[in-house]
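>>> here's a sequence, model it:
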Amino acid sequence: MKICYLILAHNNFRHLDRLIESLADADSSFYIHIDKKVTEIYTPSRDNIQAIPDRIDINWGGFNMIEATLALLNYGIAHSPDADYYILISGVDYPIRSKKFLYGLLEERKEYIDIASVPVPYKPAERYEYYYFDYDRRNLKYYNPKFLTEVLLKKFKIKRKAPFKIYAGTQWFALTQGCIRYILDIVNKDKRYIDFFRHTLIPDEAFFQTIIGNSSFYENTVSSLTYTDWEVPVPPATIEERHVEFLKTHIEFNDEYGQRFPYFARKFNDDSEKLLEKIERELW
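This is a model prediction of the structure:
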């Protein structure tokens, strides 16, 4: 099983190295997108790790997250064209099961991505009905012309109609080579997807789902491999010991996207080393 890991990272580089060490084997490759705004230099620790040359300044909720992911997909296909799976993860993920567990899941040859027809819980229709623009929403300046344009368009109820059925889910996925090649081919040939999602709020939770949902690959999808705790005041939660206890008894569970067999958990940080040791002892 040849796996190409595609990693979006912007901090916690010590944890990133631990993540890669936990996943590495003879048939794995790693390509990392480092957010352009990051000034710290990341030096790969293995020959099969590359920080891709394209670096995009990512704003939360903006289309530049799609651009960064597409850069990873294109680089992964070009440099590891024979991979069986391309797995998109965050640099603050970590496996919560053994590699044998992962390989057993991948042998089923499913497309592991959270996907459901809109409306989806926590993903309101207005994300796709109104116009949105790229800017730093977490450091919002109320005189920002892009923000003011959004407000005015909503005030006057100026909406748009999607040219396809919209599907949504969570950002992370594990997709077969055939599915990835299909996505990249569609992106190149059918500009409606980029044109529409360029003005969508948090498009990384719908762009790839919509392409897959409007294809024959949809019938082969199952829930993604990532566990995230959103039930905290400022989500997602940083993984703690209470999550490890939960995962001991929840090797599989159901949510709005169906039956889930999580292999990764998100999120950790550079100070999570003791917790990672506990996970390796008690969950692997």
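
>>> alpha carbons only for contacts and neighbour counts from here, please
Noted.

>>> what residues are up against the residue nearest the centre of the chain?
With the centre of the chain defined as its mean C-alpha position, the nearest residue by Cα atoms, centre = their mean is residue 172, 2.8 Å away. For residue 172, the contacting residues are 87-90, 113-114, 224-226, by Cα atoms under 8 Å, 6 or more residues apart in numbering.

>>> same check on residue 264?
With contacts defined as Cα under 8 Å, 6+ apart, residue 264 is in contact with 93-97, 225-227.

>>> to compare with the earlier structure, here is another sequence to fold:
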Amino acid sequence: MMQAILILAHKDEEQLLKLVDRLDDCFEVYIHIDKKMSLSDRVKKSLSSNPRAHYVSLYDVKWGSFSIVEATVALIKLALENKEITYVHLISGEDWPLQDPQKIYDFFEDNNQIYMDFYRVGDAQKSGEPLLWWMKFYYNYDQVNRRSTFGKIYHRLLILTQRLLHVNRLKKYGFQDRNIFSGQEWVDVPRDALQYAIKTWDTDLRYQKLFSHSFCSDEFWLQTILGDTTYSQRIDRNMHRYINWERENGKTPAILDERDYEAIVKGNYFFGRKVKLSTSKGLLEKLNQSEKK
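Model (predicted):
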């Protein structure tokens, strides 16, 4: 039996190579390379010659857009083609294992729990906006850069206009507000739950229609598909990810460094988000020393 790690990568090919090297003794590694990220011939050769590394470059991935879901679904389908894969982990190219990969592997071996951030959306808000608006209204952030100044203004105008017009895409596709679940996109999921999710995705096309024009659909699609099913009874909300939001005032994950060491070793974290090797070098060295004790 095998476990797979899926990596959504969008920059820094050298760090990506080191990440694969850190993981491939224990895991099959499947990588989606953002189309904006060009790989050198040397890196392509290294990945292609690694029997445990598999990569594709199918989508120009944009923040907040459906392209993130498309890339994720493509990786899941690729991993599930291997009948030996029993468990799948989704990380980004800026994540890093905070424990010995063998310990991570052992924790999930013969484990049928689903580890994900998970909650019914209800009245939850982000950035001062009800999360249900991100599903009810129409967005096209595969065409518009949401993070640009224009994109921020455009976003506000989209919401204002659609509120005035009483747009409700949930109702259009037969969903009720209570059917929508959310959580961070980084998950650890056993094969059977992913097979169910992908089958539902491919056969109940309402999900694709809904999420293809939602905002940040990568934080909704899997949670919503599994939300009102028996699979939800197996969800453990402990993601085992260490993320420091405080240094960036909650706006974006901070790059981890030695200041995070004590919090990491006191917790039961498997992956850290996010890491930049030049900045995080001291932290990773201390974690490696701890592994050897």
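
>>> need the TM-score from the superposition.
Once superposed, the chains reach a TM-score of 0.86 (TM-score structural alignment, normalised by the length of the first structure), with 271 aligned residues with a Cα RMSD of 2.4 Å.

>>> coming back round to it: so which of the contacts of residue 172 of the first structure comes closest to residue 41 of the first structure?
When the contacts of residue 172 of the first structure are compared for distance to residue 41 of the first structure (Cα to Cα), residue 90 wins out at 17.7 Å.

>>> which non-adjacent residue is nearest the equivalent of the closest one over in the second structure?
In the second structure, residue 90 of the first structure lines up with residue 92, judged by TM-score structural alignment. Distances taken as Cα to Cα, 6 or more residues apart in numbering place residue 8 nearest to residue 92 of the second structure, at 4.6 Å, with adjacent residues excluded.

>>> a helix runs through residue 51 of the second structure, doesn't it?
No - note on residue 51 of the second structure: no helix contains this position according to DSSP: H, G, I helix; E, B strand; the rest coil, which reports coil.

>>> translate it into the numbering of the first structure.
Under the alignment (TM-score structural alignment), residue 51 of the second structure maps onto residue 47.

>>> strands along the second structure, start to end?
Counting by DSSP state E, the second structure forms strands over residues 2-9, 28-33, 53-56, 85-92, 95-97, 114-115, 119-120, 125-126, 129-130, 181-182, 188-190, 235-236, 241-243, 271-273, given from the N-terminal end onward.

>>> quick one: closest of those strands to residue 263 of the second structure.
Distances from residue 263 of the second structure to each of the strands of the second structure were compared using Cα to Cα; the shortest belongs to strand 241-243, at 8.6 Å.

>>> in the first structure, what range does that closest one match?
When strand 241-243 of the second structure is compared against the first structure (TM-score structural alignment), it corresponds to residues 226-228.

>>> quick one: contacts of that stretch?
Outside of stretch 226-228 of the first structure, the residues that reach it under the criterion Cα under 8 Å, 6+ apart are 172, 236-237, 262-267.

>>> can you check stretch 5-21 of the first structure too?
The set of residues external to stretch 5-21 of the first structure that reach it, using Cα under 8 Å, 6+ apart, is 28-35, 38, 42, 44-45, 68-69, 72-73, 76, 86-95, 268-270, 272-273.

>>> hmm, 7 Å instead?
Contact with stretch 5-21 of the first structure is made by 29-35, 38, 72, 86-94, 269-270, as judged by Cα atoms under 7 Å, 6 or more residues apart in numbering.

>>> if we can go back for a sec, farthest pair in the contacts of residue 172 of the first structure?
90 and 114 (15.6 Å).

>>> flag every buried residue along stretch 24-40 of the second structure.
When neighbours are counted by 16 or more other Cα atoms under 10 Å, the buried residues of stretch 24-40 of the second structure are found to be 24, 26-34.

>>> show me the contacts for whichever residue in the first structure pairs up with residue 227 of the second structure.
When the first structure is aligned by TM-score structural alignment, the residue opposite residue 227 of the second structure is residue 213. By Cα under 7 Å, 6+ apart, the contact list for residue 213 of the first structure reads residue 167.

>>> can you rerun that using 10 Å?
115-117, 164-168, 206-207, 219, 221 (Cα atoms under 10 Å, 6 or more residues apart in numbering).

>>> helices of the second structure, start to end?
Read by DSSP state H, the second structure holds these helices, from start to end of the chain: 13-23, 41-48, 67-80, 101-108, 131-136, 149-164, 169-172, 191-203, 206-211, 221-227, 261-266, 277-292.

>>> what residues does the last one touch?
Around helix 277-292 of the second structure, the neighbours that count as contacts under Cα under 10 Å, 6+ apart are 12, 14-15, 18, 94, 96-100, 255-262, 264-265, 274-275.
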